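Q: got a structure for you, letters missing:
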């Protein structure tokens, strides 16, 4: 979706949209090694780096985050630069702040733990479950990781024994190859 298409979508769907006003939530896309990712940034940080389509992310942002949602390349550029550096193996740790408000409280806890898993290493759902005091909750841990709204940046791909990955098996394998 181009910036013009997004602008047209916003004019029709957002009661609060005002052309020229900086959005509360900046949205756009990133084309890279994994294909298209939908990005969104709030004042707190990256709230979405997702394999889902733009309309789904826009709807979720409008419902959960609220405020004016719209294009703002200037606010997305730092995230795009870090993704470029990560995919070219020049970046091992993202420095852009993360805003996990699209995740459930349970998922937030798990996603924060995955951010502590070092580049090039991995953990398991059993380890994460044990660390939060729920060693039998393997399916709940896997489901929470699969709902990661900030994929790649919040490295749920480093949890290797899951049945699925939000971007699919090909994306998961590519991320693991990048990290060696």
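A: Cool, the structure landed. Predicted, not measured: the structure shown is a model, and the values here were computed from it. Numbering: from 1, shown residues only.

Q: From here on, just use CA atoms for contacts and neighbour counts.
A: Will do.

Q: residues contacting residue 138?
A: In this structure, residue 138 makes contact with 125, 126, 129, judged by C-alpha atoms under 8 Å, 6 or more residues apart in numbering.

Q: Find the nearest non-adjacent residue to residue 120, please.
A: Of all residues not flanking residue 120 in the chain, residue 179 sits nearest, at 4.7 Å (C-alpha to C-alpha, 6 or more residues apart in numbering).

Q: Kindly report the same for residue 44.
A: In space, residue 44 is closest to residue 99, 5.7 Å off (C-alpha to C-alpha, 6+ apart).

Q: Might one say that the one you found is in contact with residue 42?
A: Yes. Counting by C-alpha atoms under 8 Å, a contact exists between residue 99 and residue 42, whose distance comes to 7.4 Å.

Q: Now stretch 79-95: buried residues?
A: Buried residues in stretch 79-95, defined by neighbour count with 16 or more other C-alpha atoms under 10 Å: 79, 80, 82, 83, 84, 86, 87, 94.

Q: take the one below as the second:
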């Protein structure tokens, strides 16, 4: 099941399977990627709760999501995505820092970056909080403009 919501960073498609969020997709939406989405259901309880929490996040009323998640990926990707959820609201970490937190050397930064870019549940699994070692914004599946807006939203909410 899936639904679409409006947000300050454009339309987002929320996707669930078996009662768990499996994807949050940025517009324009691509349907030829082989992902199972099923029919649209704007009233599905998990999708409605995800929409509510995202709305509260964008309104700066929610800092921690509490949703059932089921991102699909390799064991390494799962480890990276779990580590991303440890980066607090309004905080950032470099790819090398994420690698270090996984017990890997800085040489694994590229692999962390690739896993970060494959995160199917952005915002909730906060891949936007990972930046370059020198503090620069680096690639983001939703585009650097969206990444910057998300980081600014969190920074502004802290003050």
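A: Thanks, I have it. Here the structure is a predicted model, which is why all the values come from computation and not from measurement.

Q: Can you flag which of the buried residues of stretch 79-95 of structure 1 belong to helices?
A: Counting by DSSP state H, the part of the buried residues of stretch 79-95 of structure 1 found in helices is 79, 80, 82, 83, 84, 86, 87.

Q: Pipe those into TSV and attach distance to residue 54 of structure 1 per row.
A: Output for those, formatted as TSV (distance: C-alpha to C-alpha, whole Å):
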residue	distance to residue 54 of structure 1
79	17
80	16
82	21
83	18
84	20
86	23
87	22
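
Q: show me what contacts residue 27 of structure 2?
A: Contacts of residue 27 of structure 2 by C-alpha under 8 Å, 6+ apart are 10, 11, 12, 13.

Q: Spatially central, which residue of structure 2 would that be?
A: Residue closest to the average C-alpha location in structure 2 (C-alpha atoms, centre = their mean): residue 122, at 1.5 Å.

Q: what's the closest non-adjacent residue to that one?
A: Among residues not flanking residue 122 of structure 2 along the chain, residue 24 sits closest, at 6.2 Å (C-alpha to C-alpha, 6+ apart).

Q: can you tell me which residue in structure 1 aligns to the one you found?
A: Using TM-score structural alignment, the partner of residue 24 of structure 2 in structure 1 is residue 49.

Q: what's the spacing between its match and residue 132 of structure 1?
A: 25 Å (C-alpha to C-alpha, to the nearest Å).

Q: same deal with residue 34 of structure 1?
A: Taken as C-alpha to C-alpha, the span from residue 34 of structure 1 to residue 132 of structure 1 is 31 Å.

Q: same deal with residue 85 of structure 1?
A: Taking C-alpha to C-alpha, one finds residue 85 of structure 1 at 32 Å from residue 132 of structure 1.

Q: on that earlier part again, give me the contact list for the helix or strand where the residue nearest to residue 122 of structure 2 lies.
A: For residue 24 of structure 2, the host element (DSSP states H and E) is strand 20-26. Around strand 20-26 of structure 2, the neighbours that count as contacts under C-alpha under 8 Å, 6+ apart are 10-16, 46-47, 50, 67-72, 120-122, 142.

Q: Many thanks, I have nothing further to ask.
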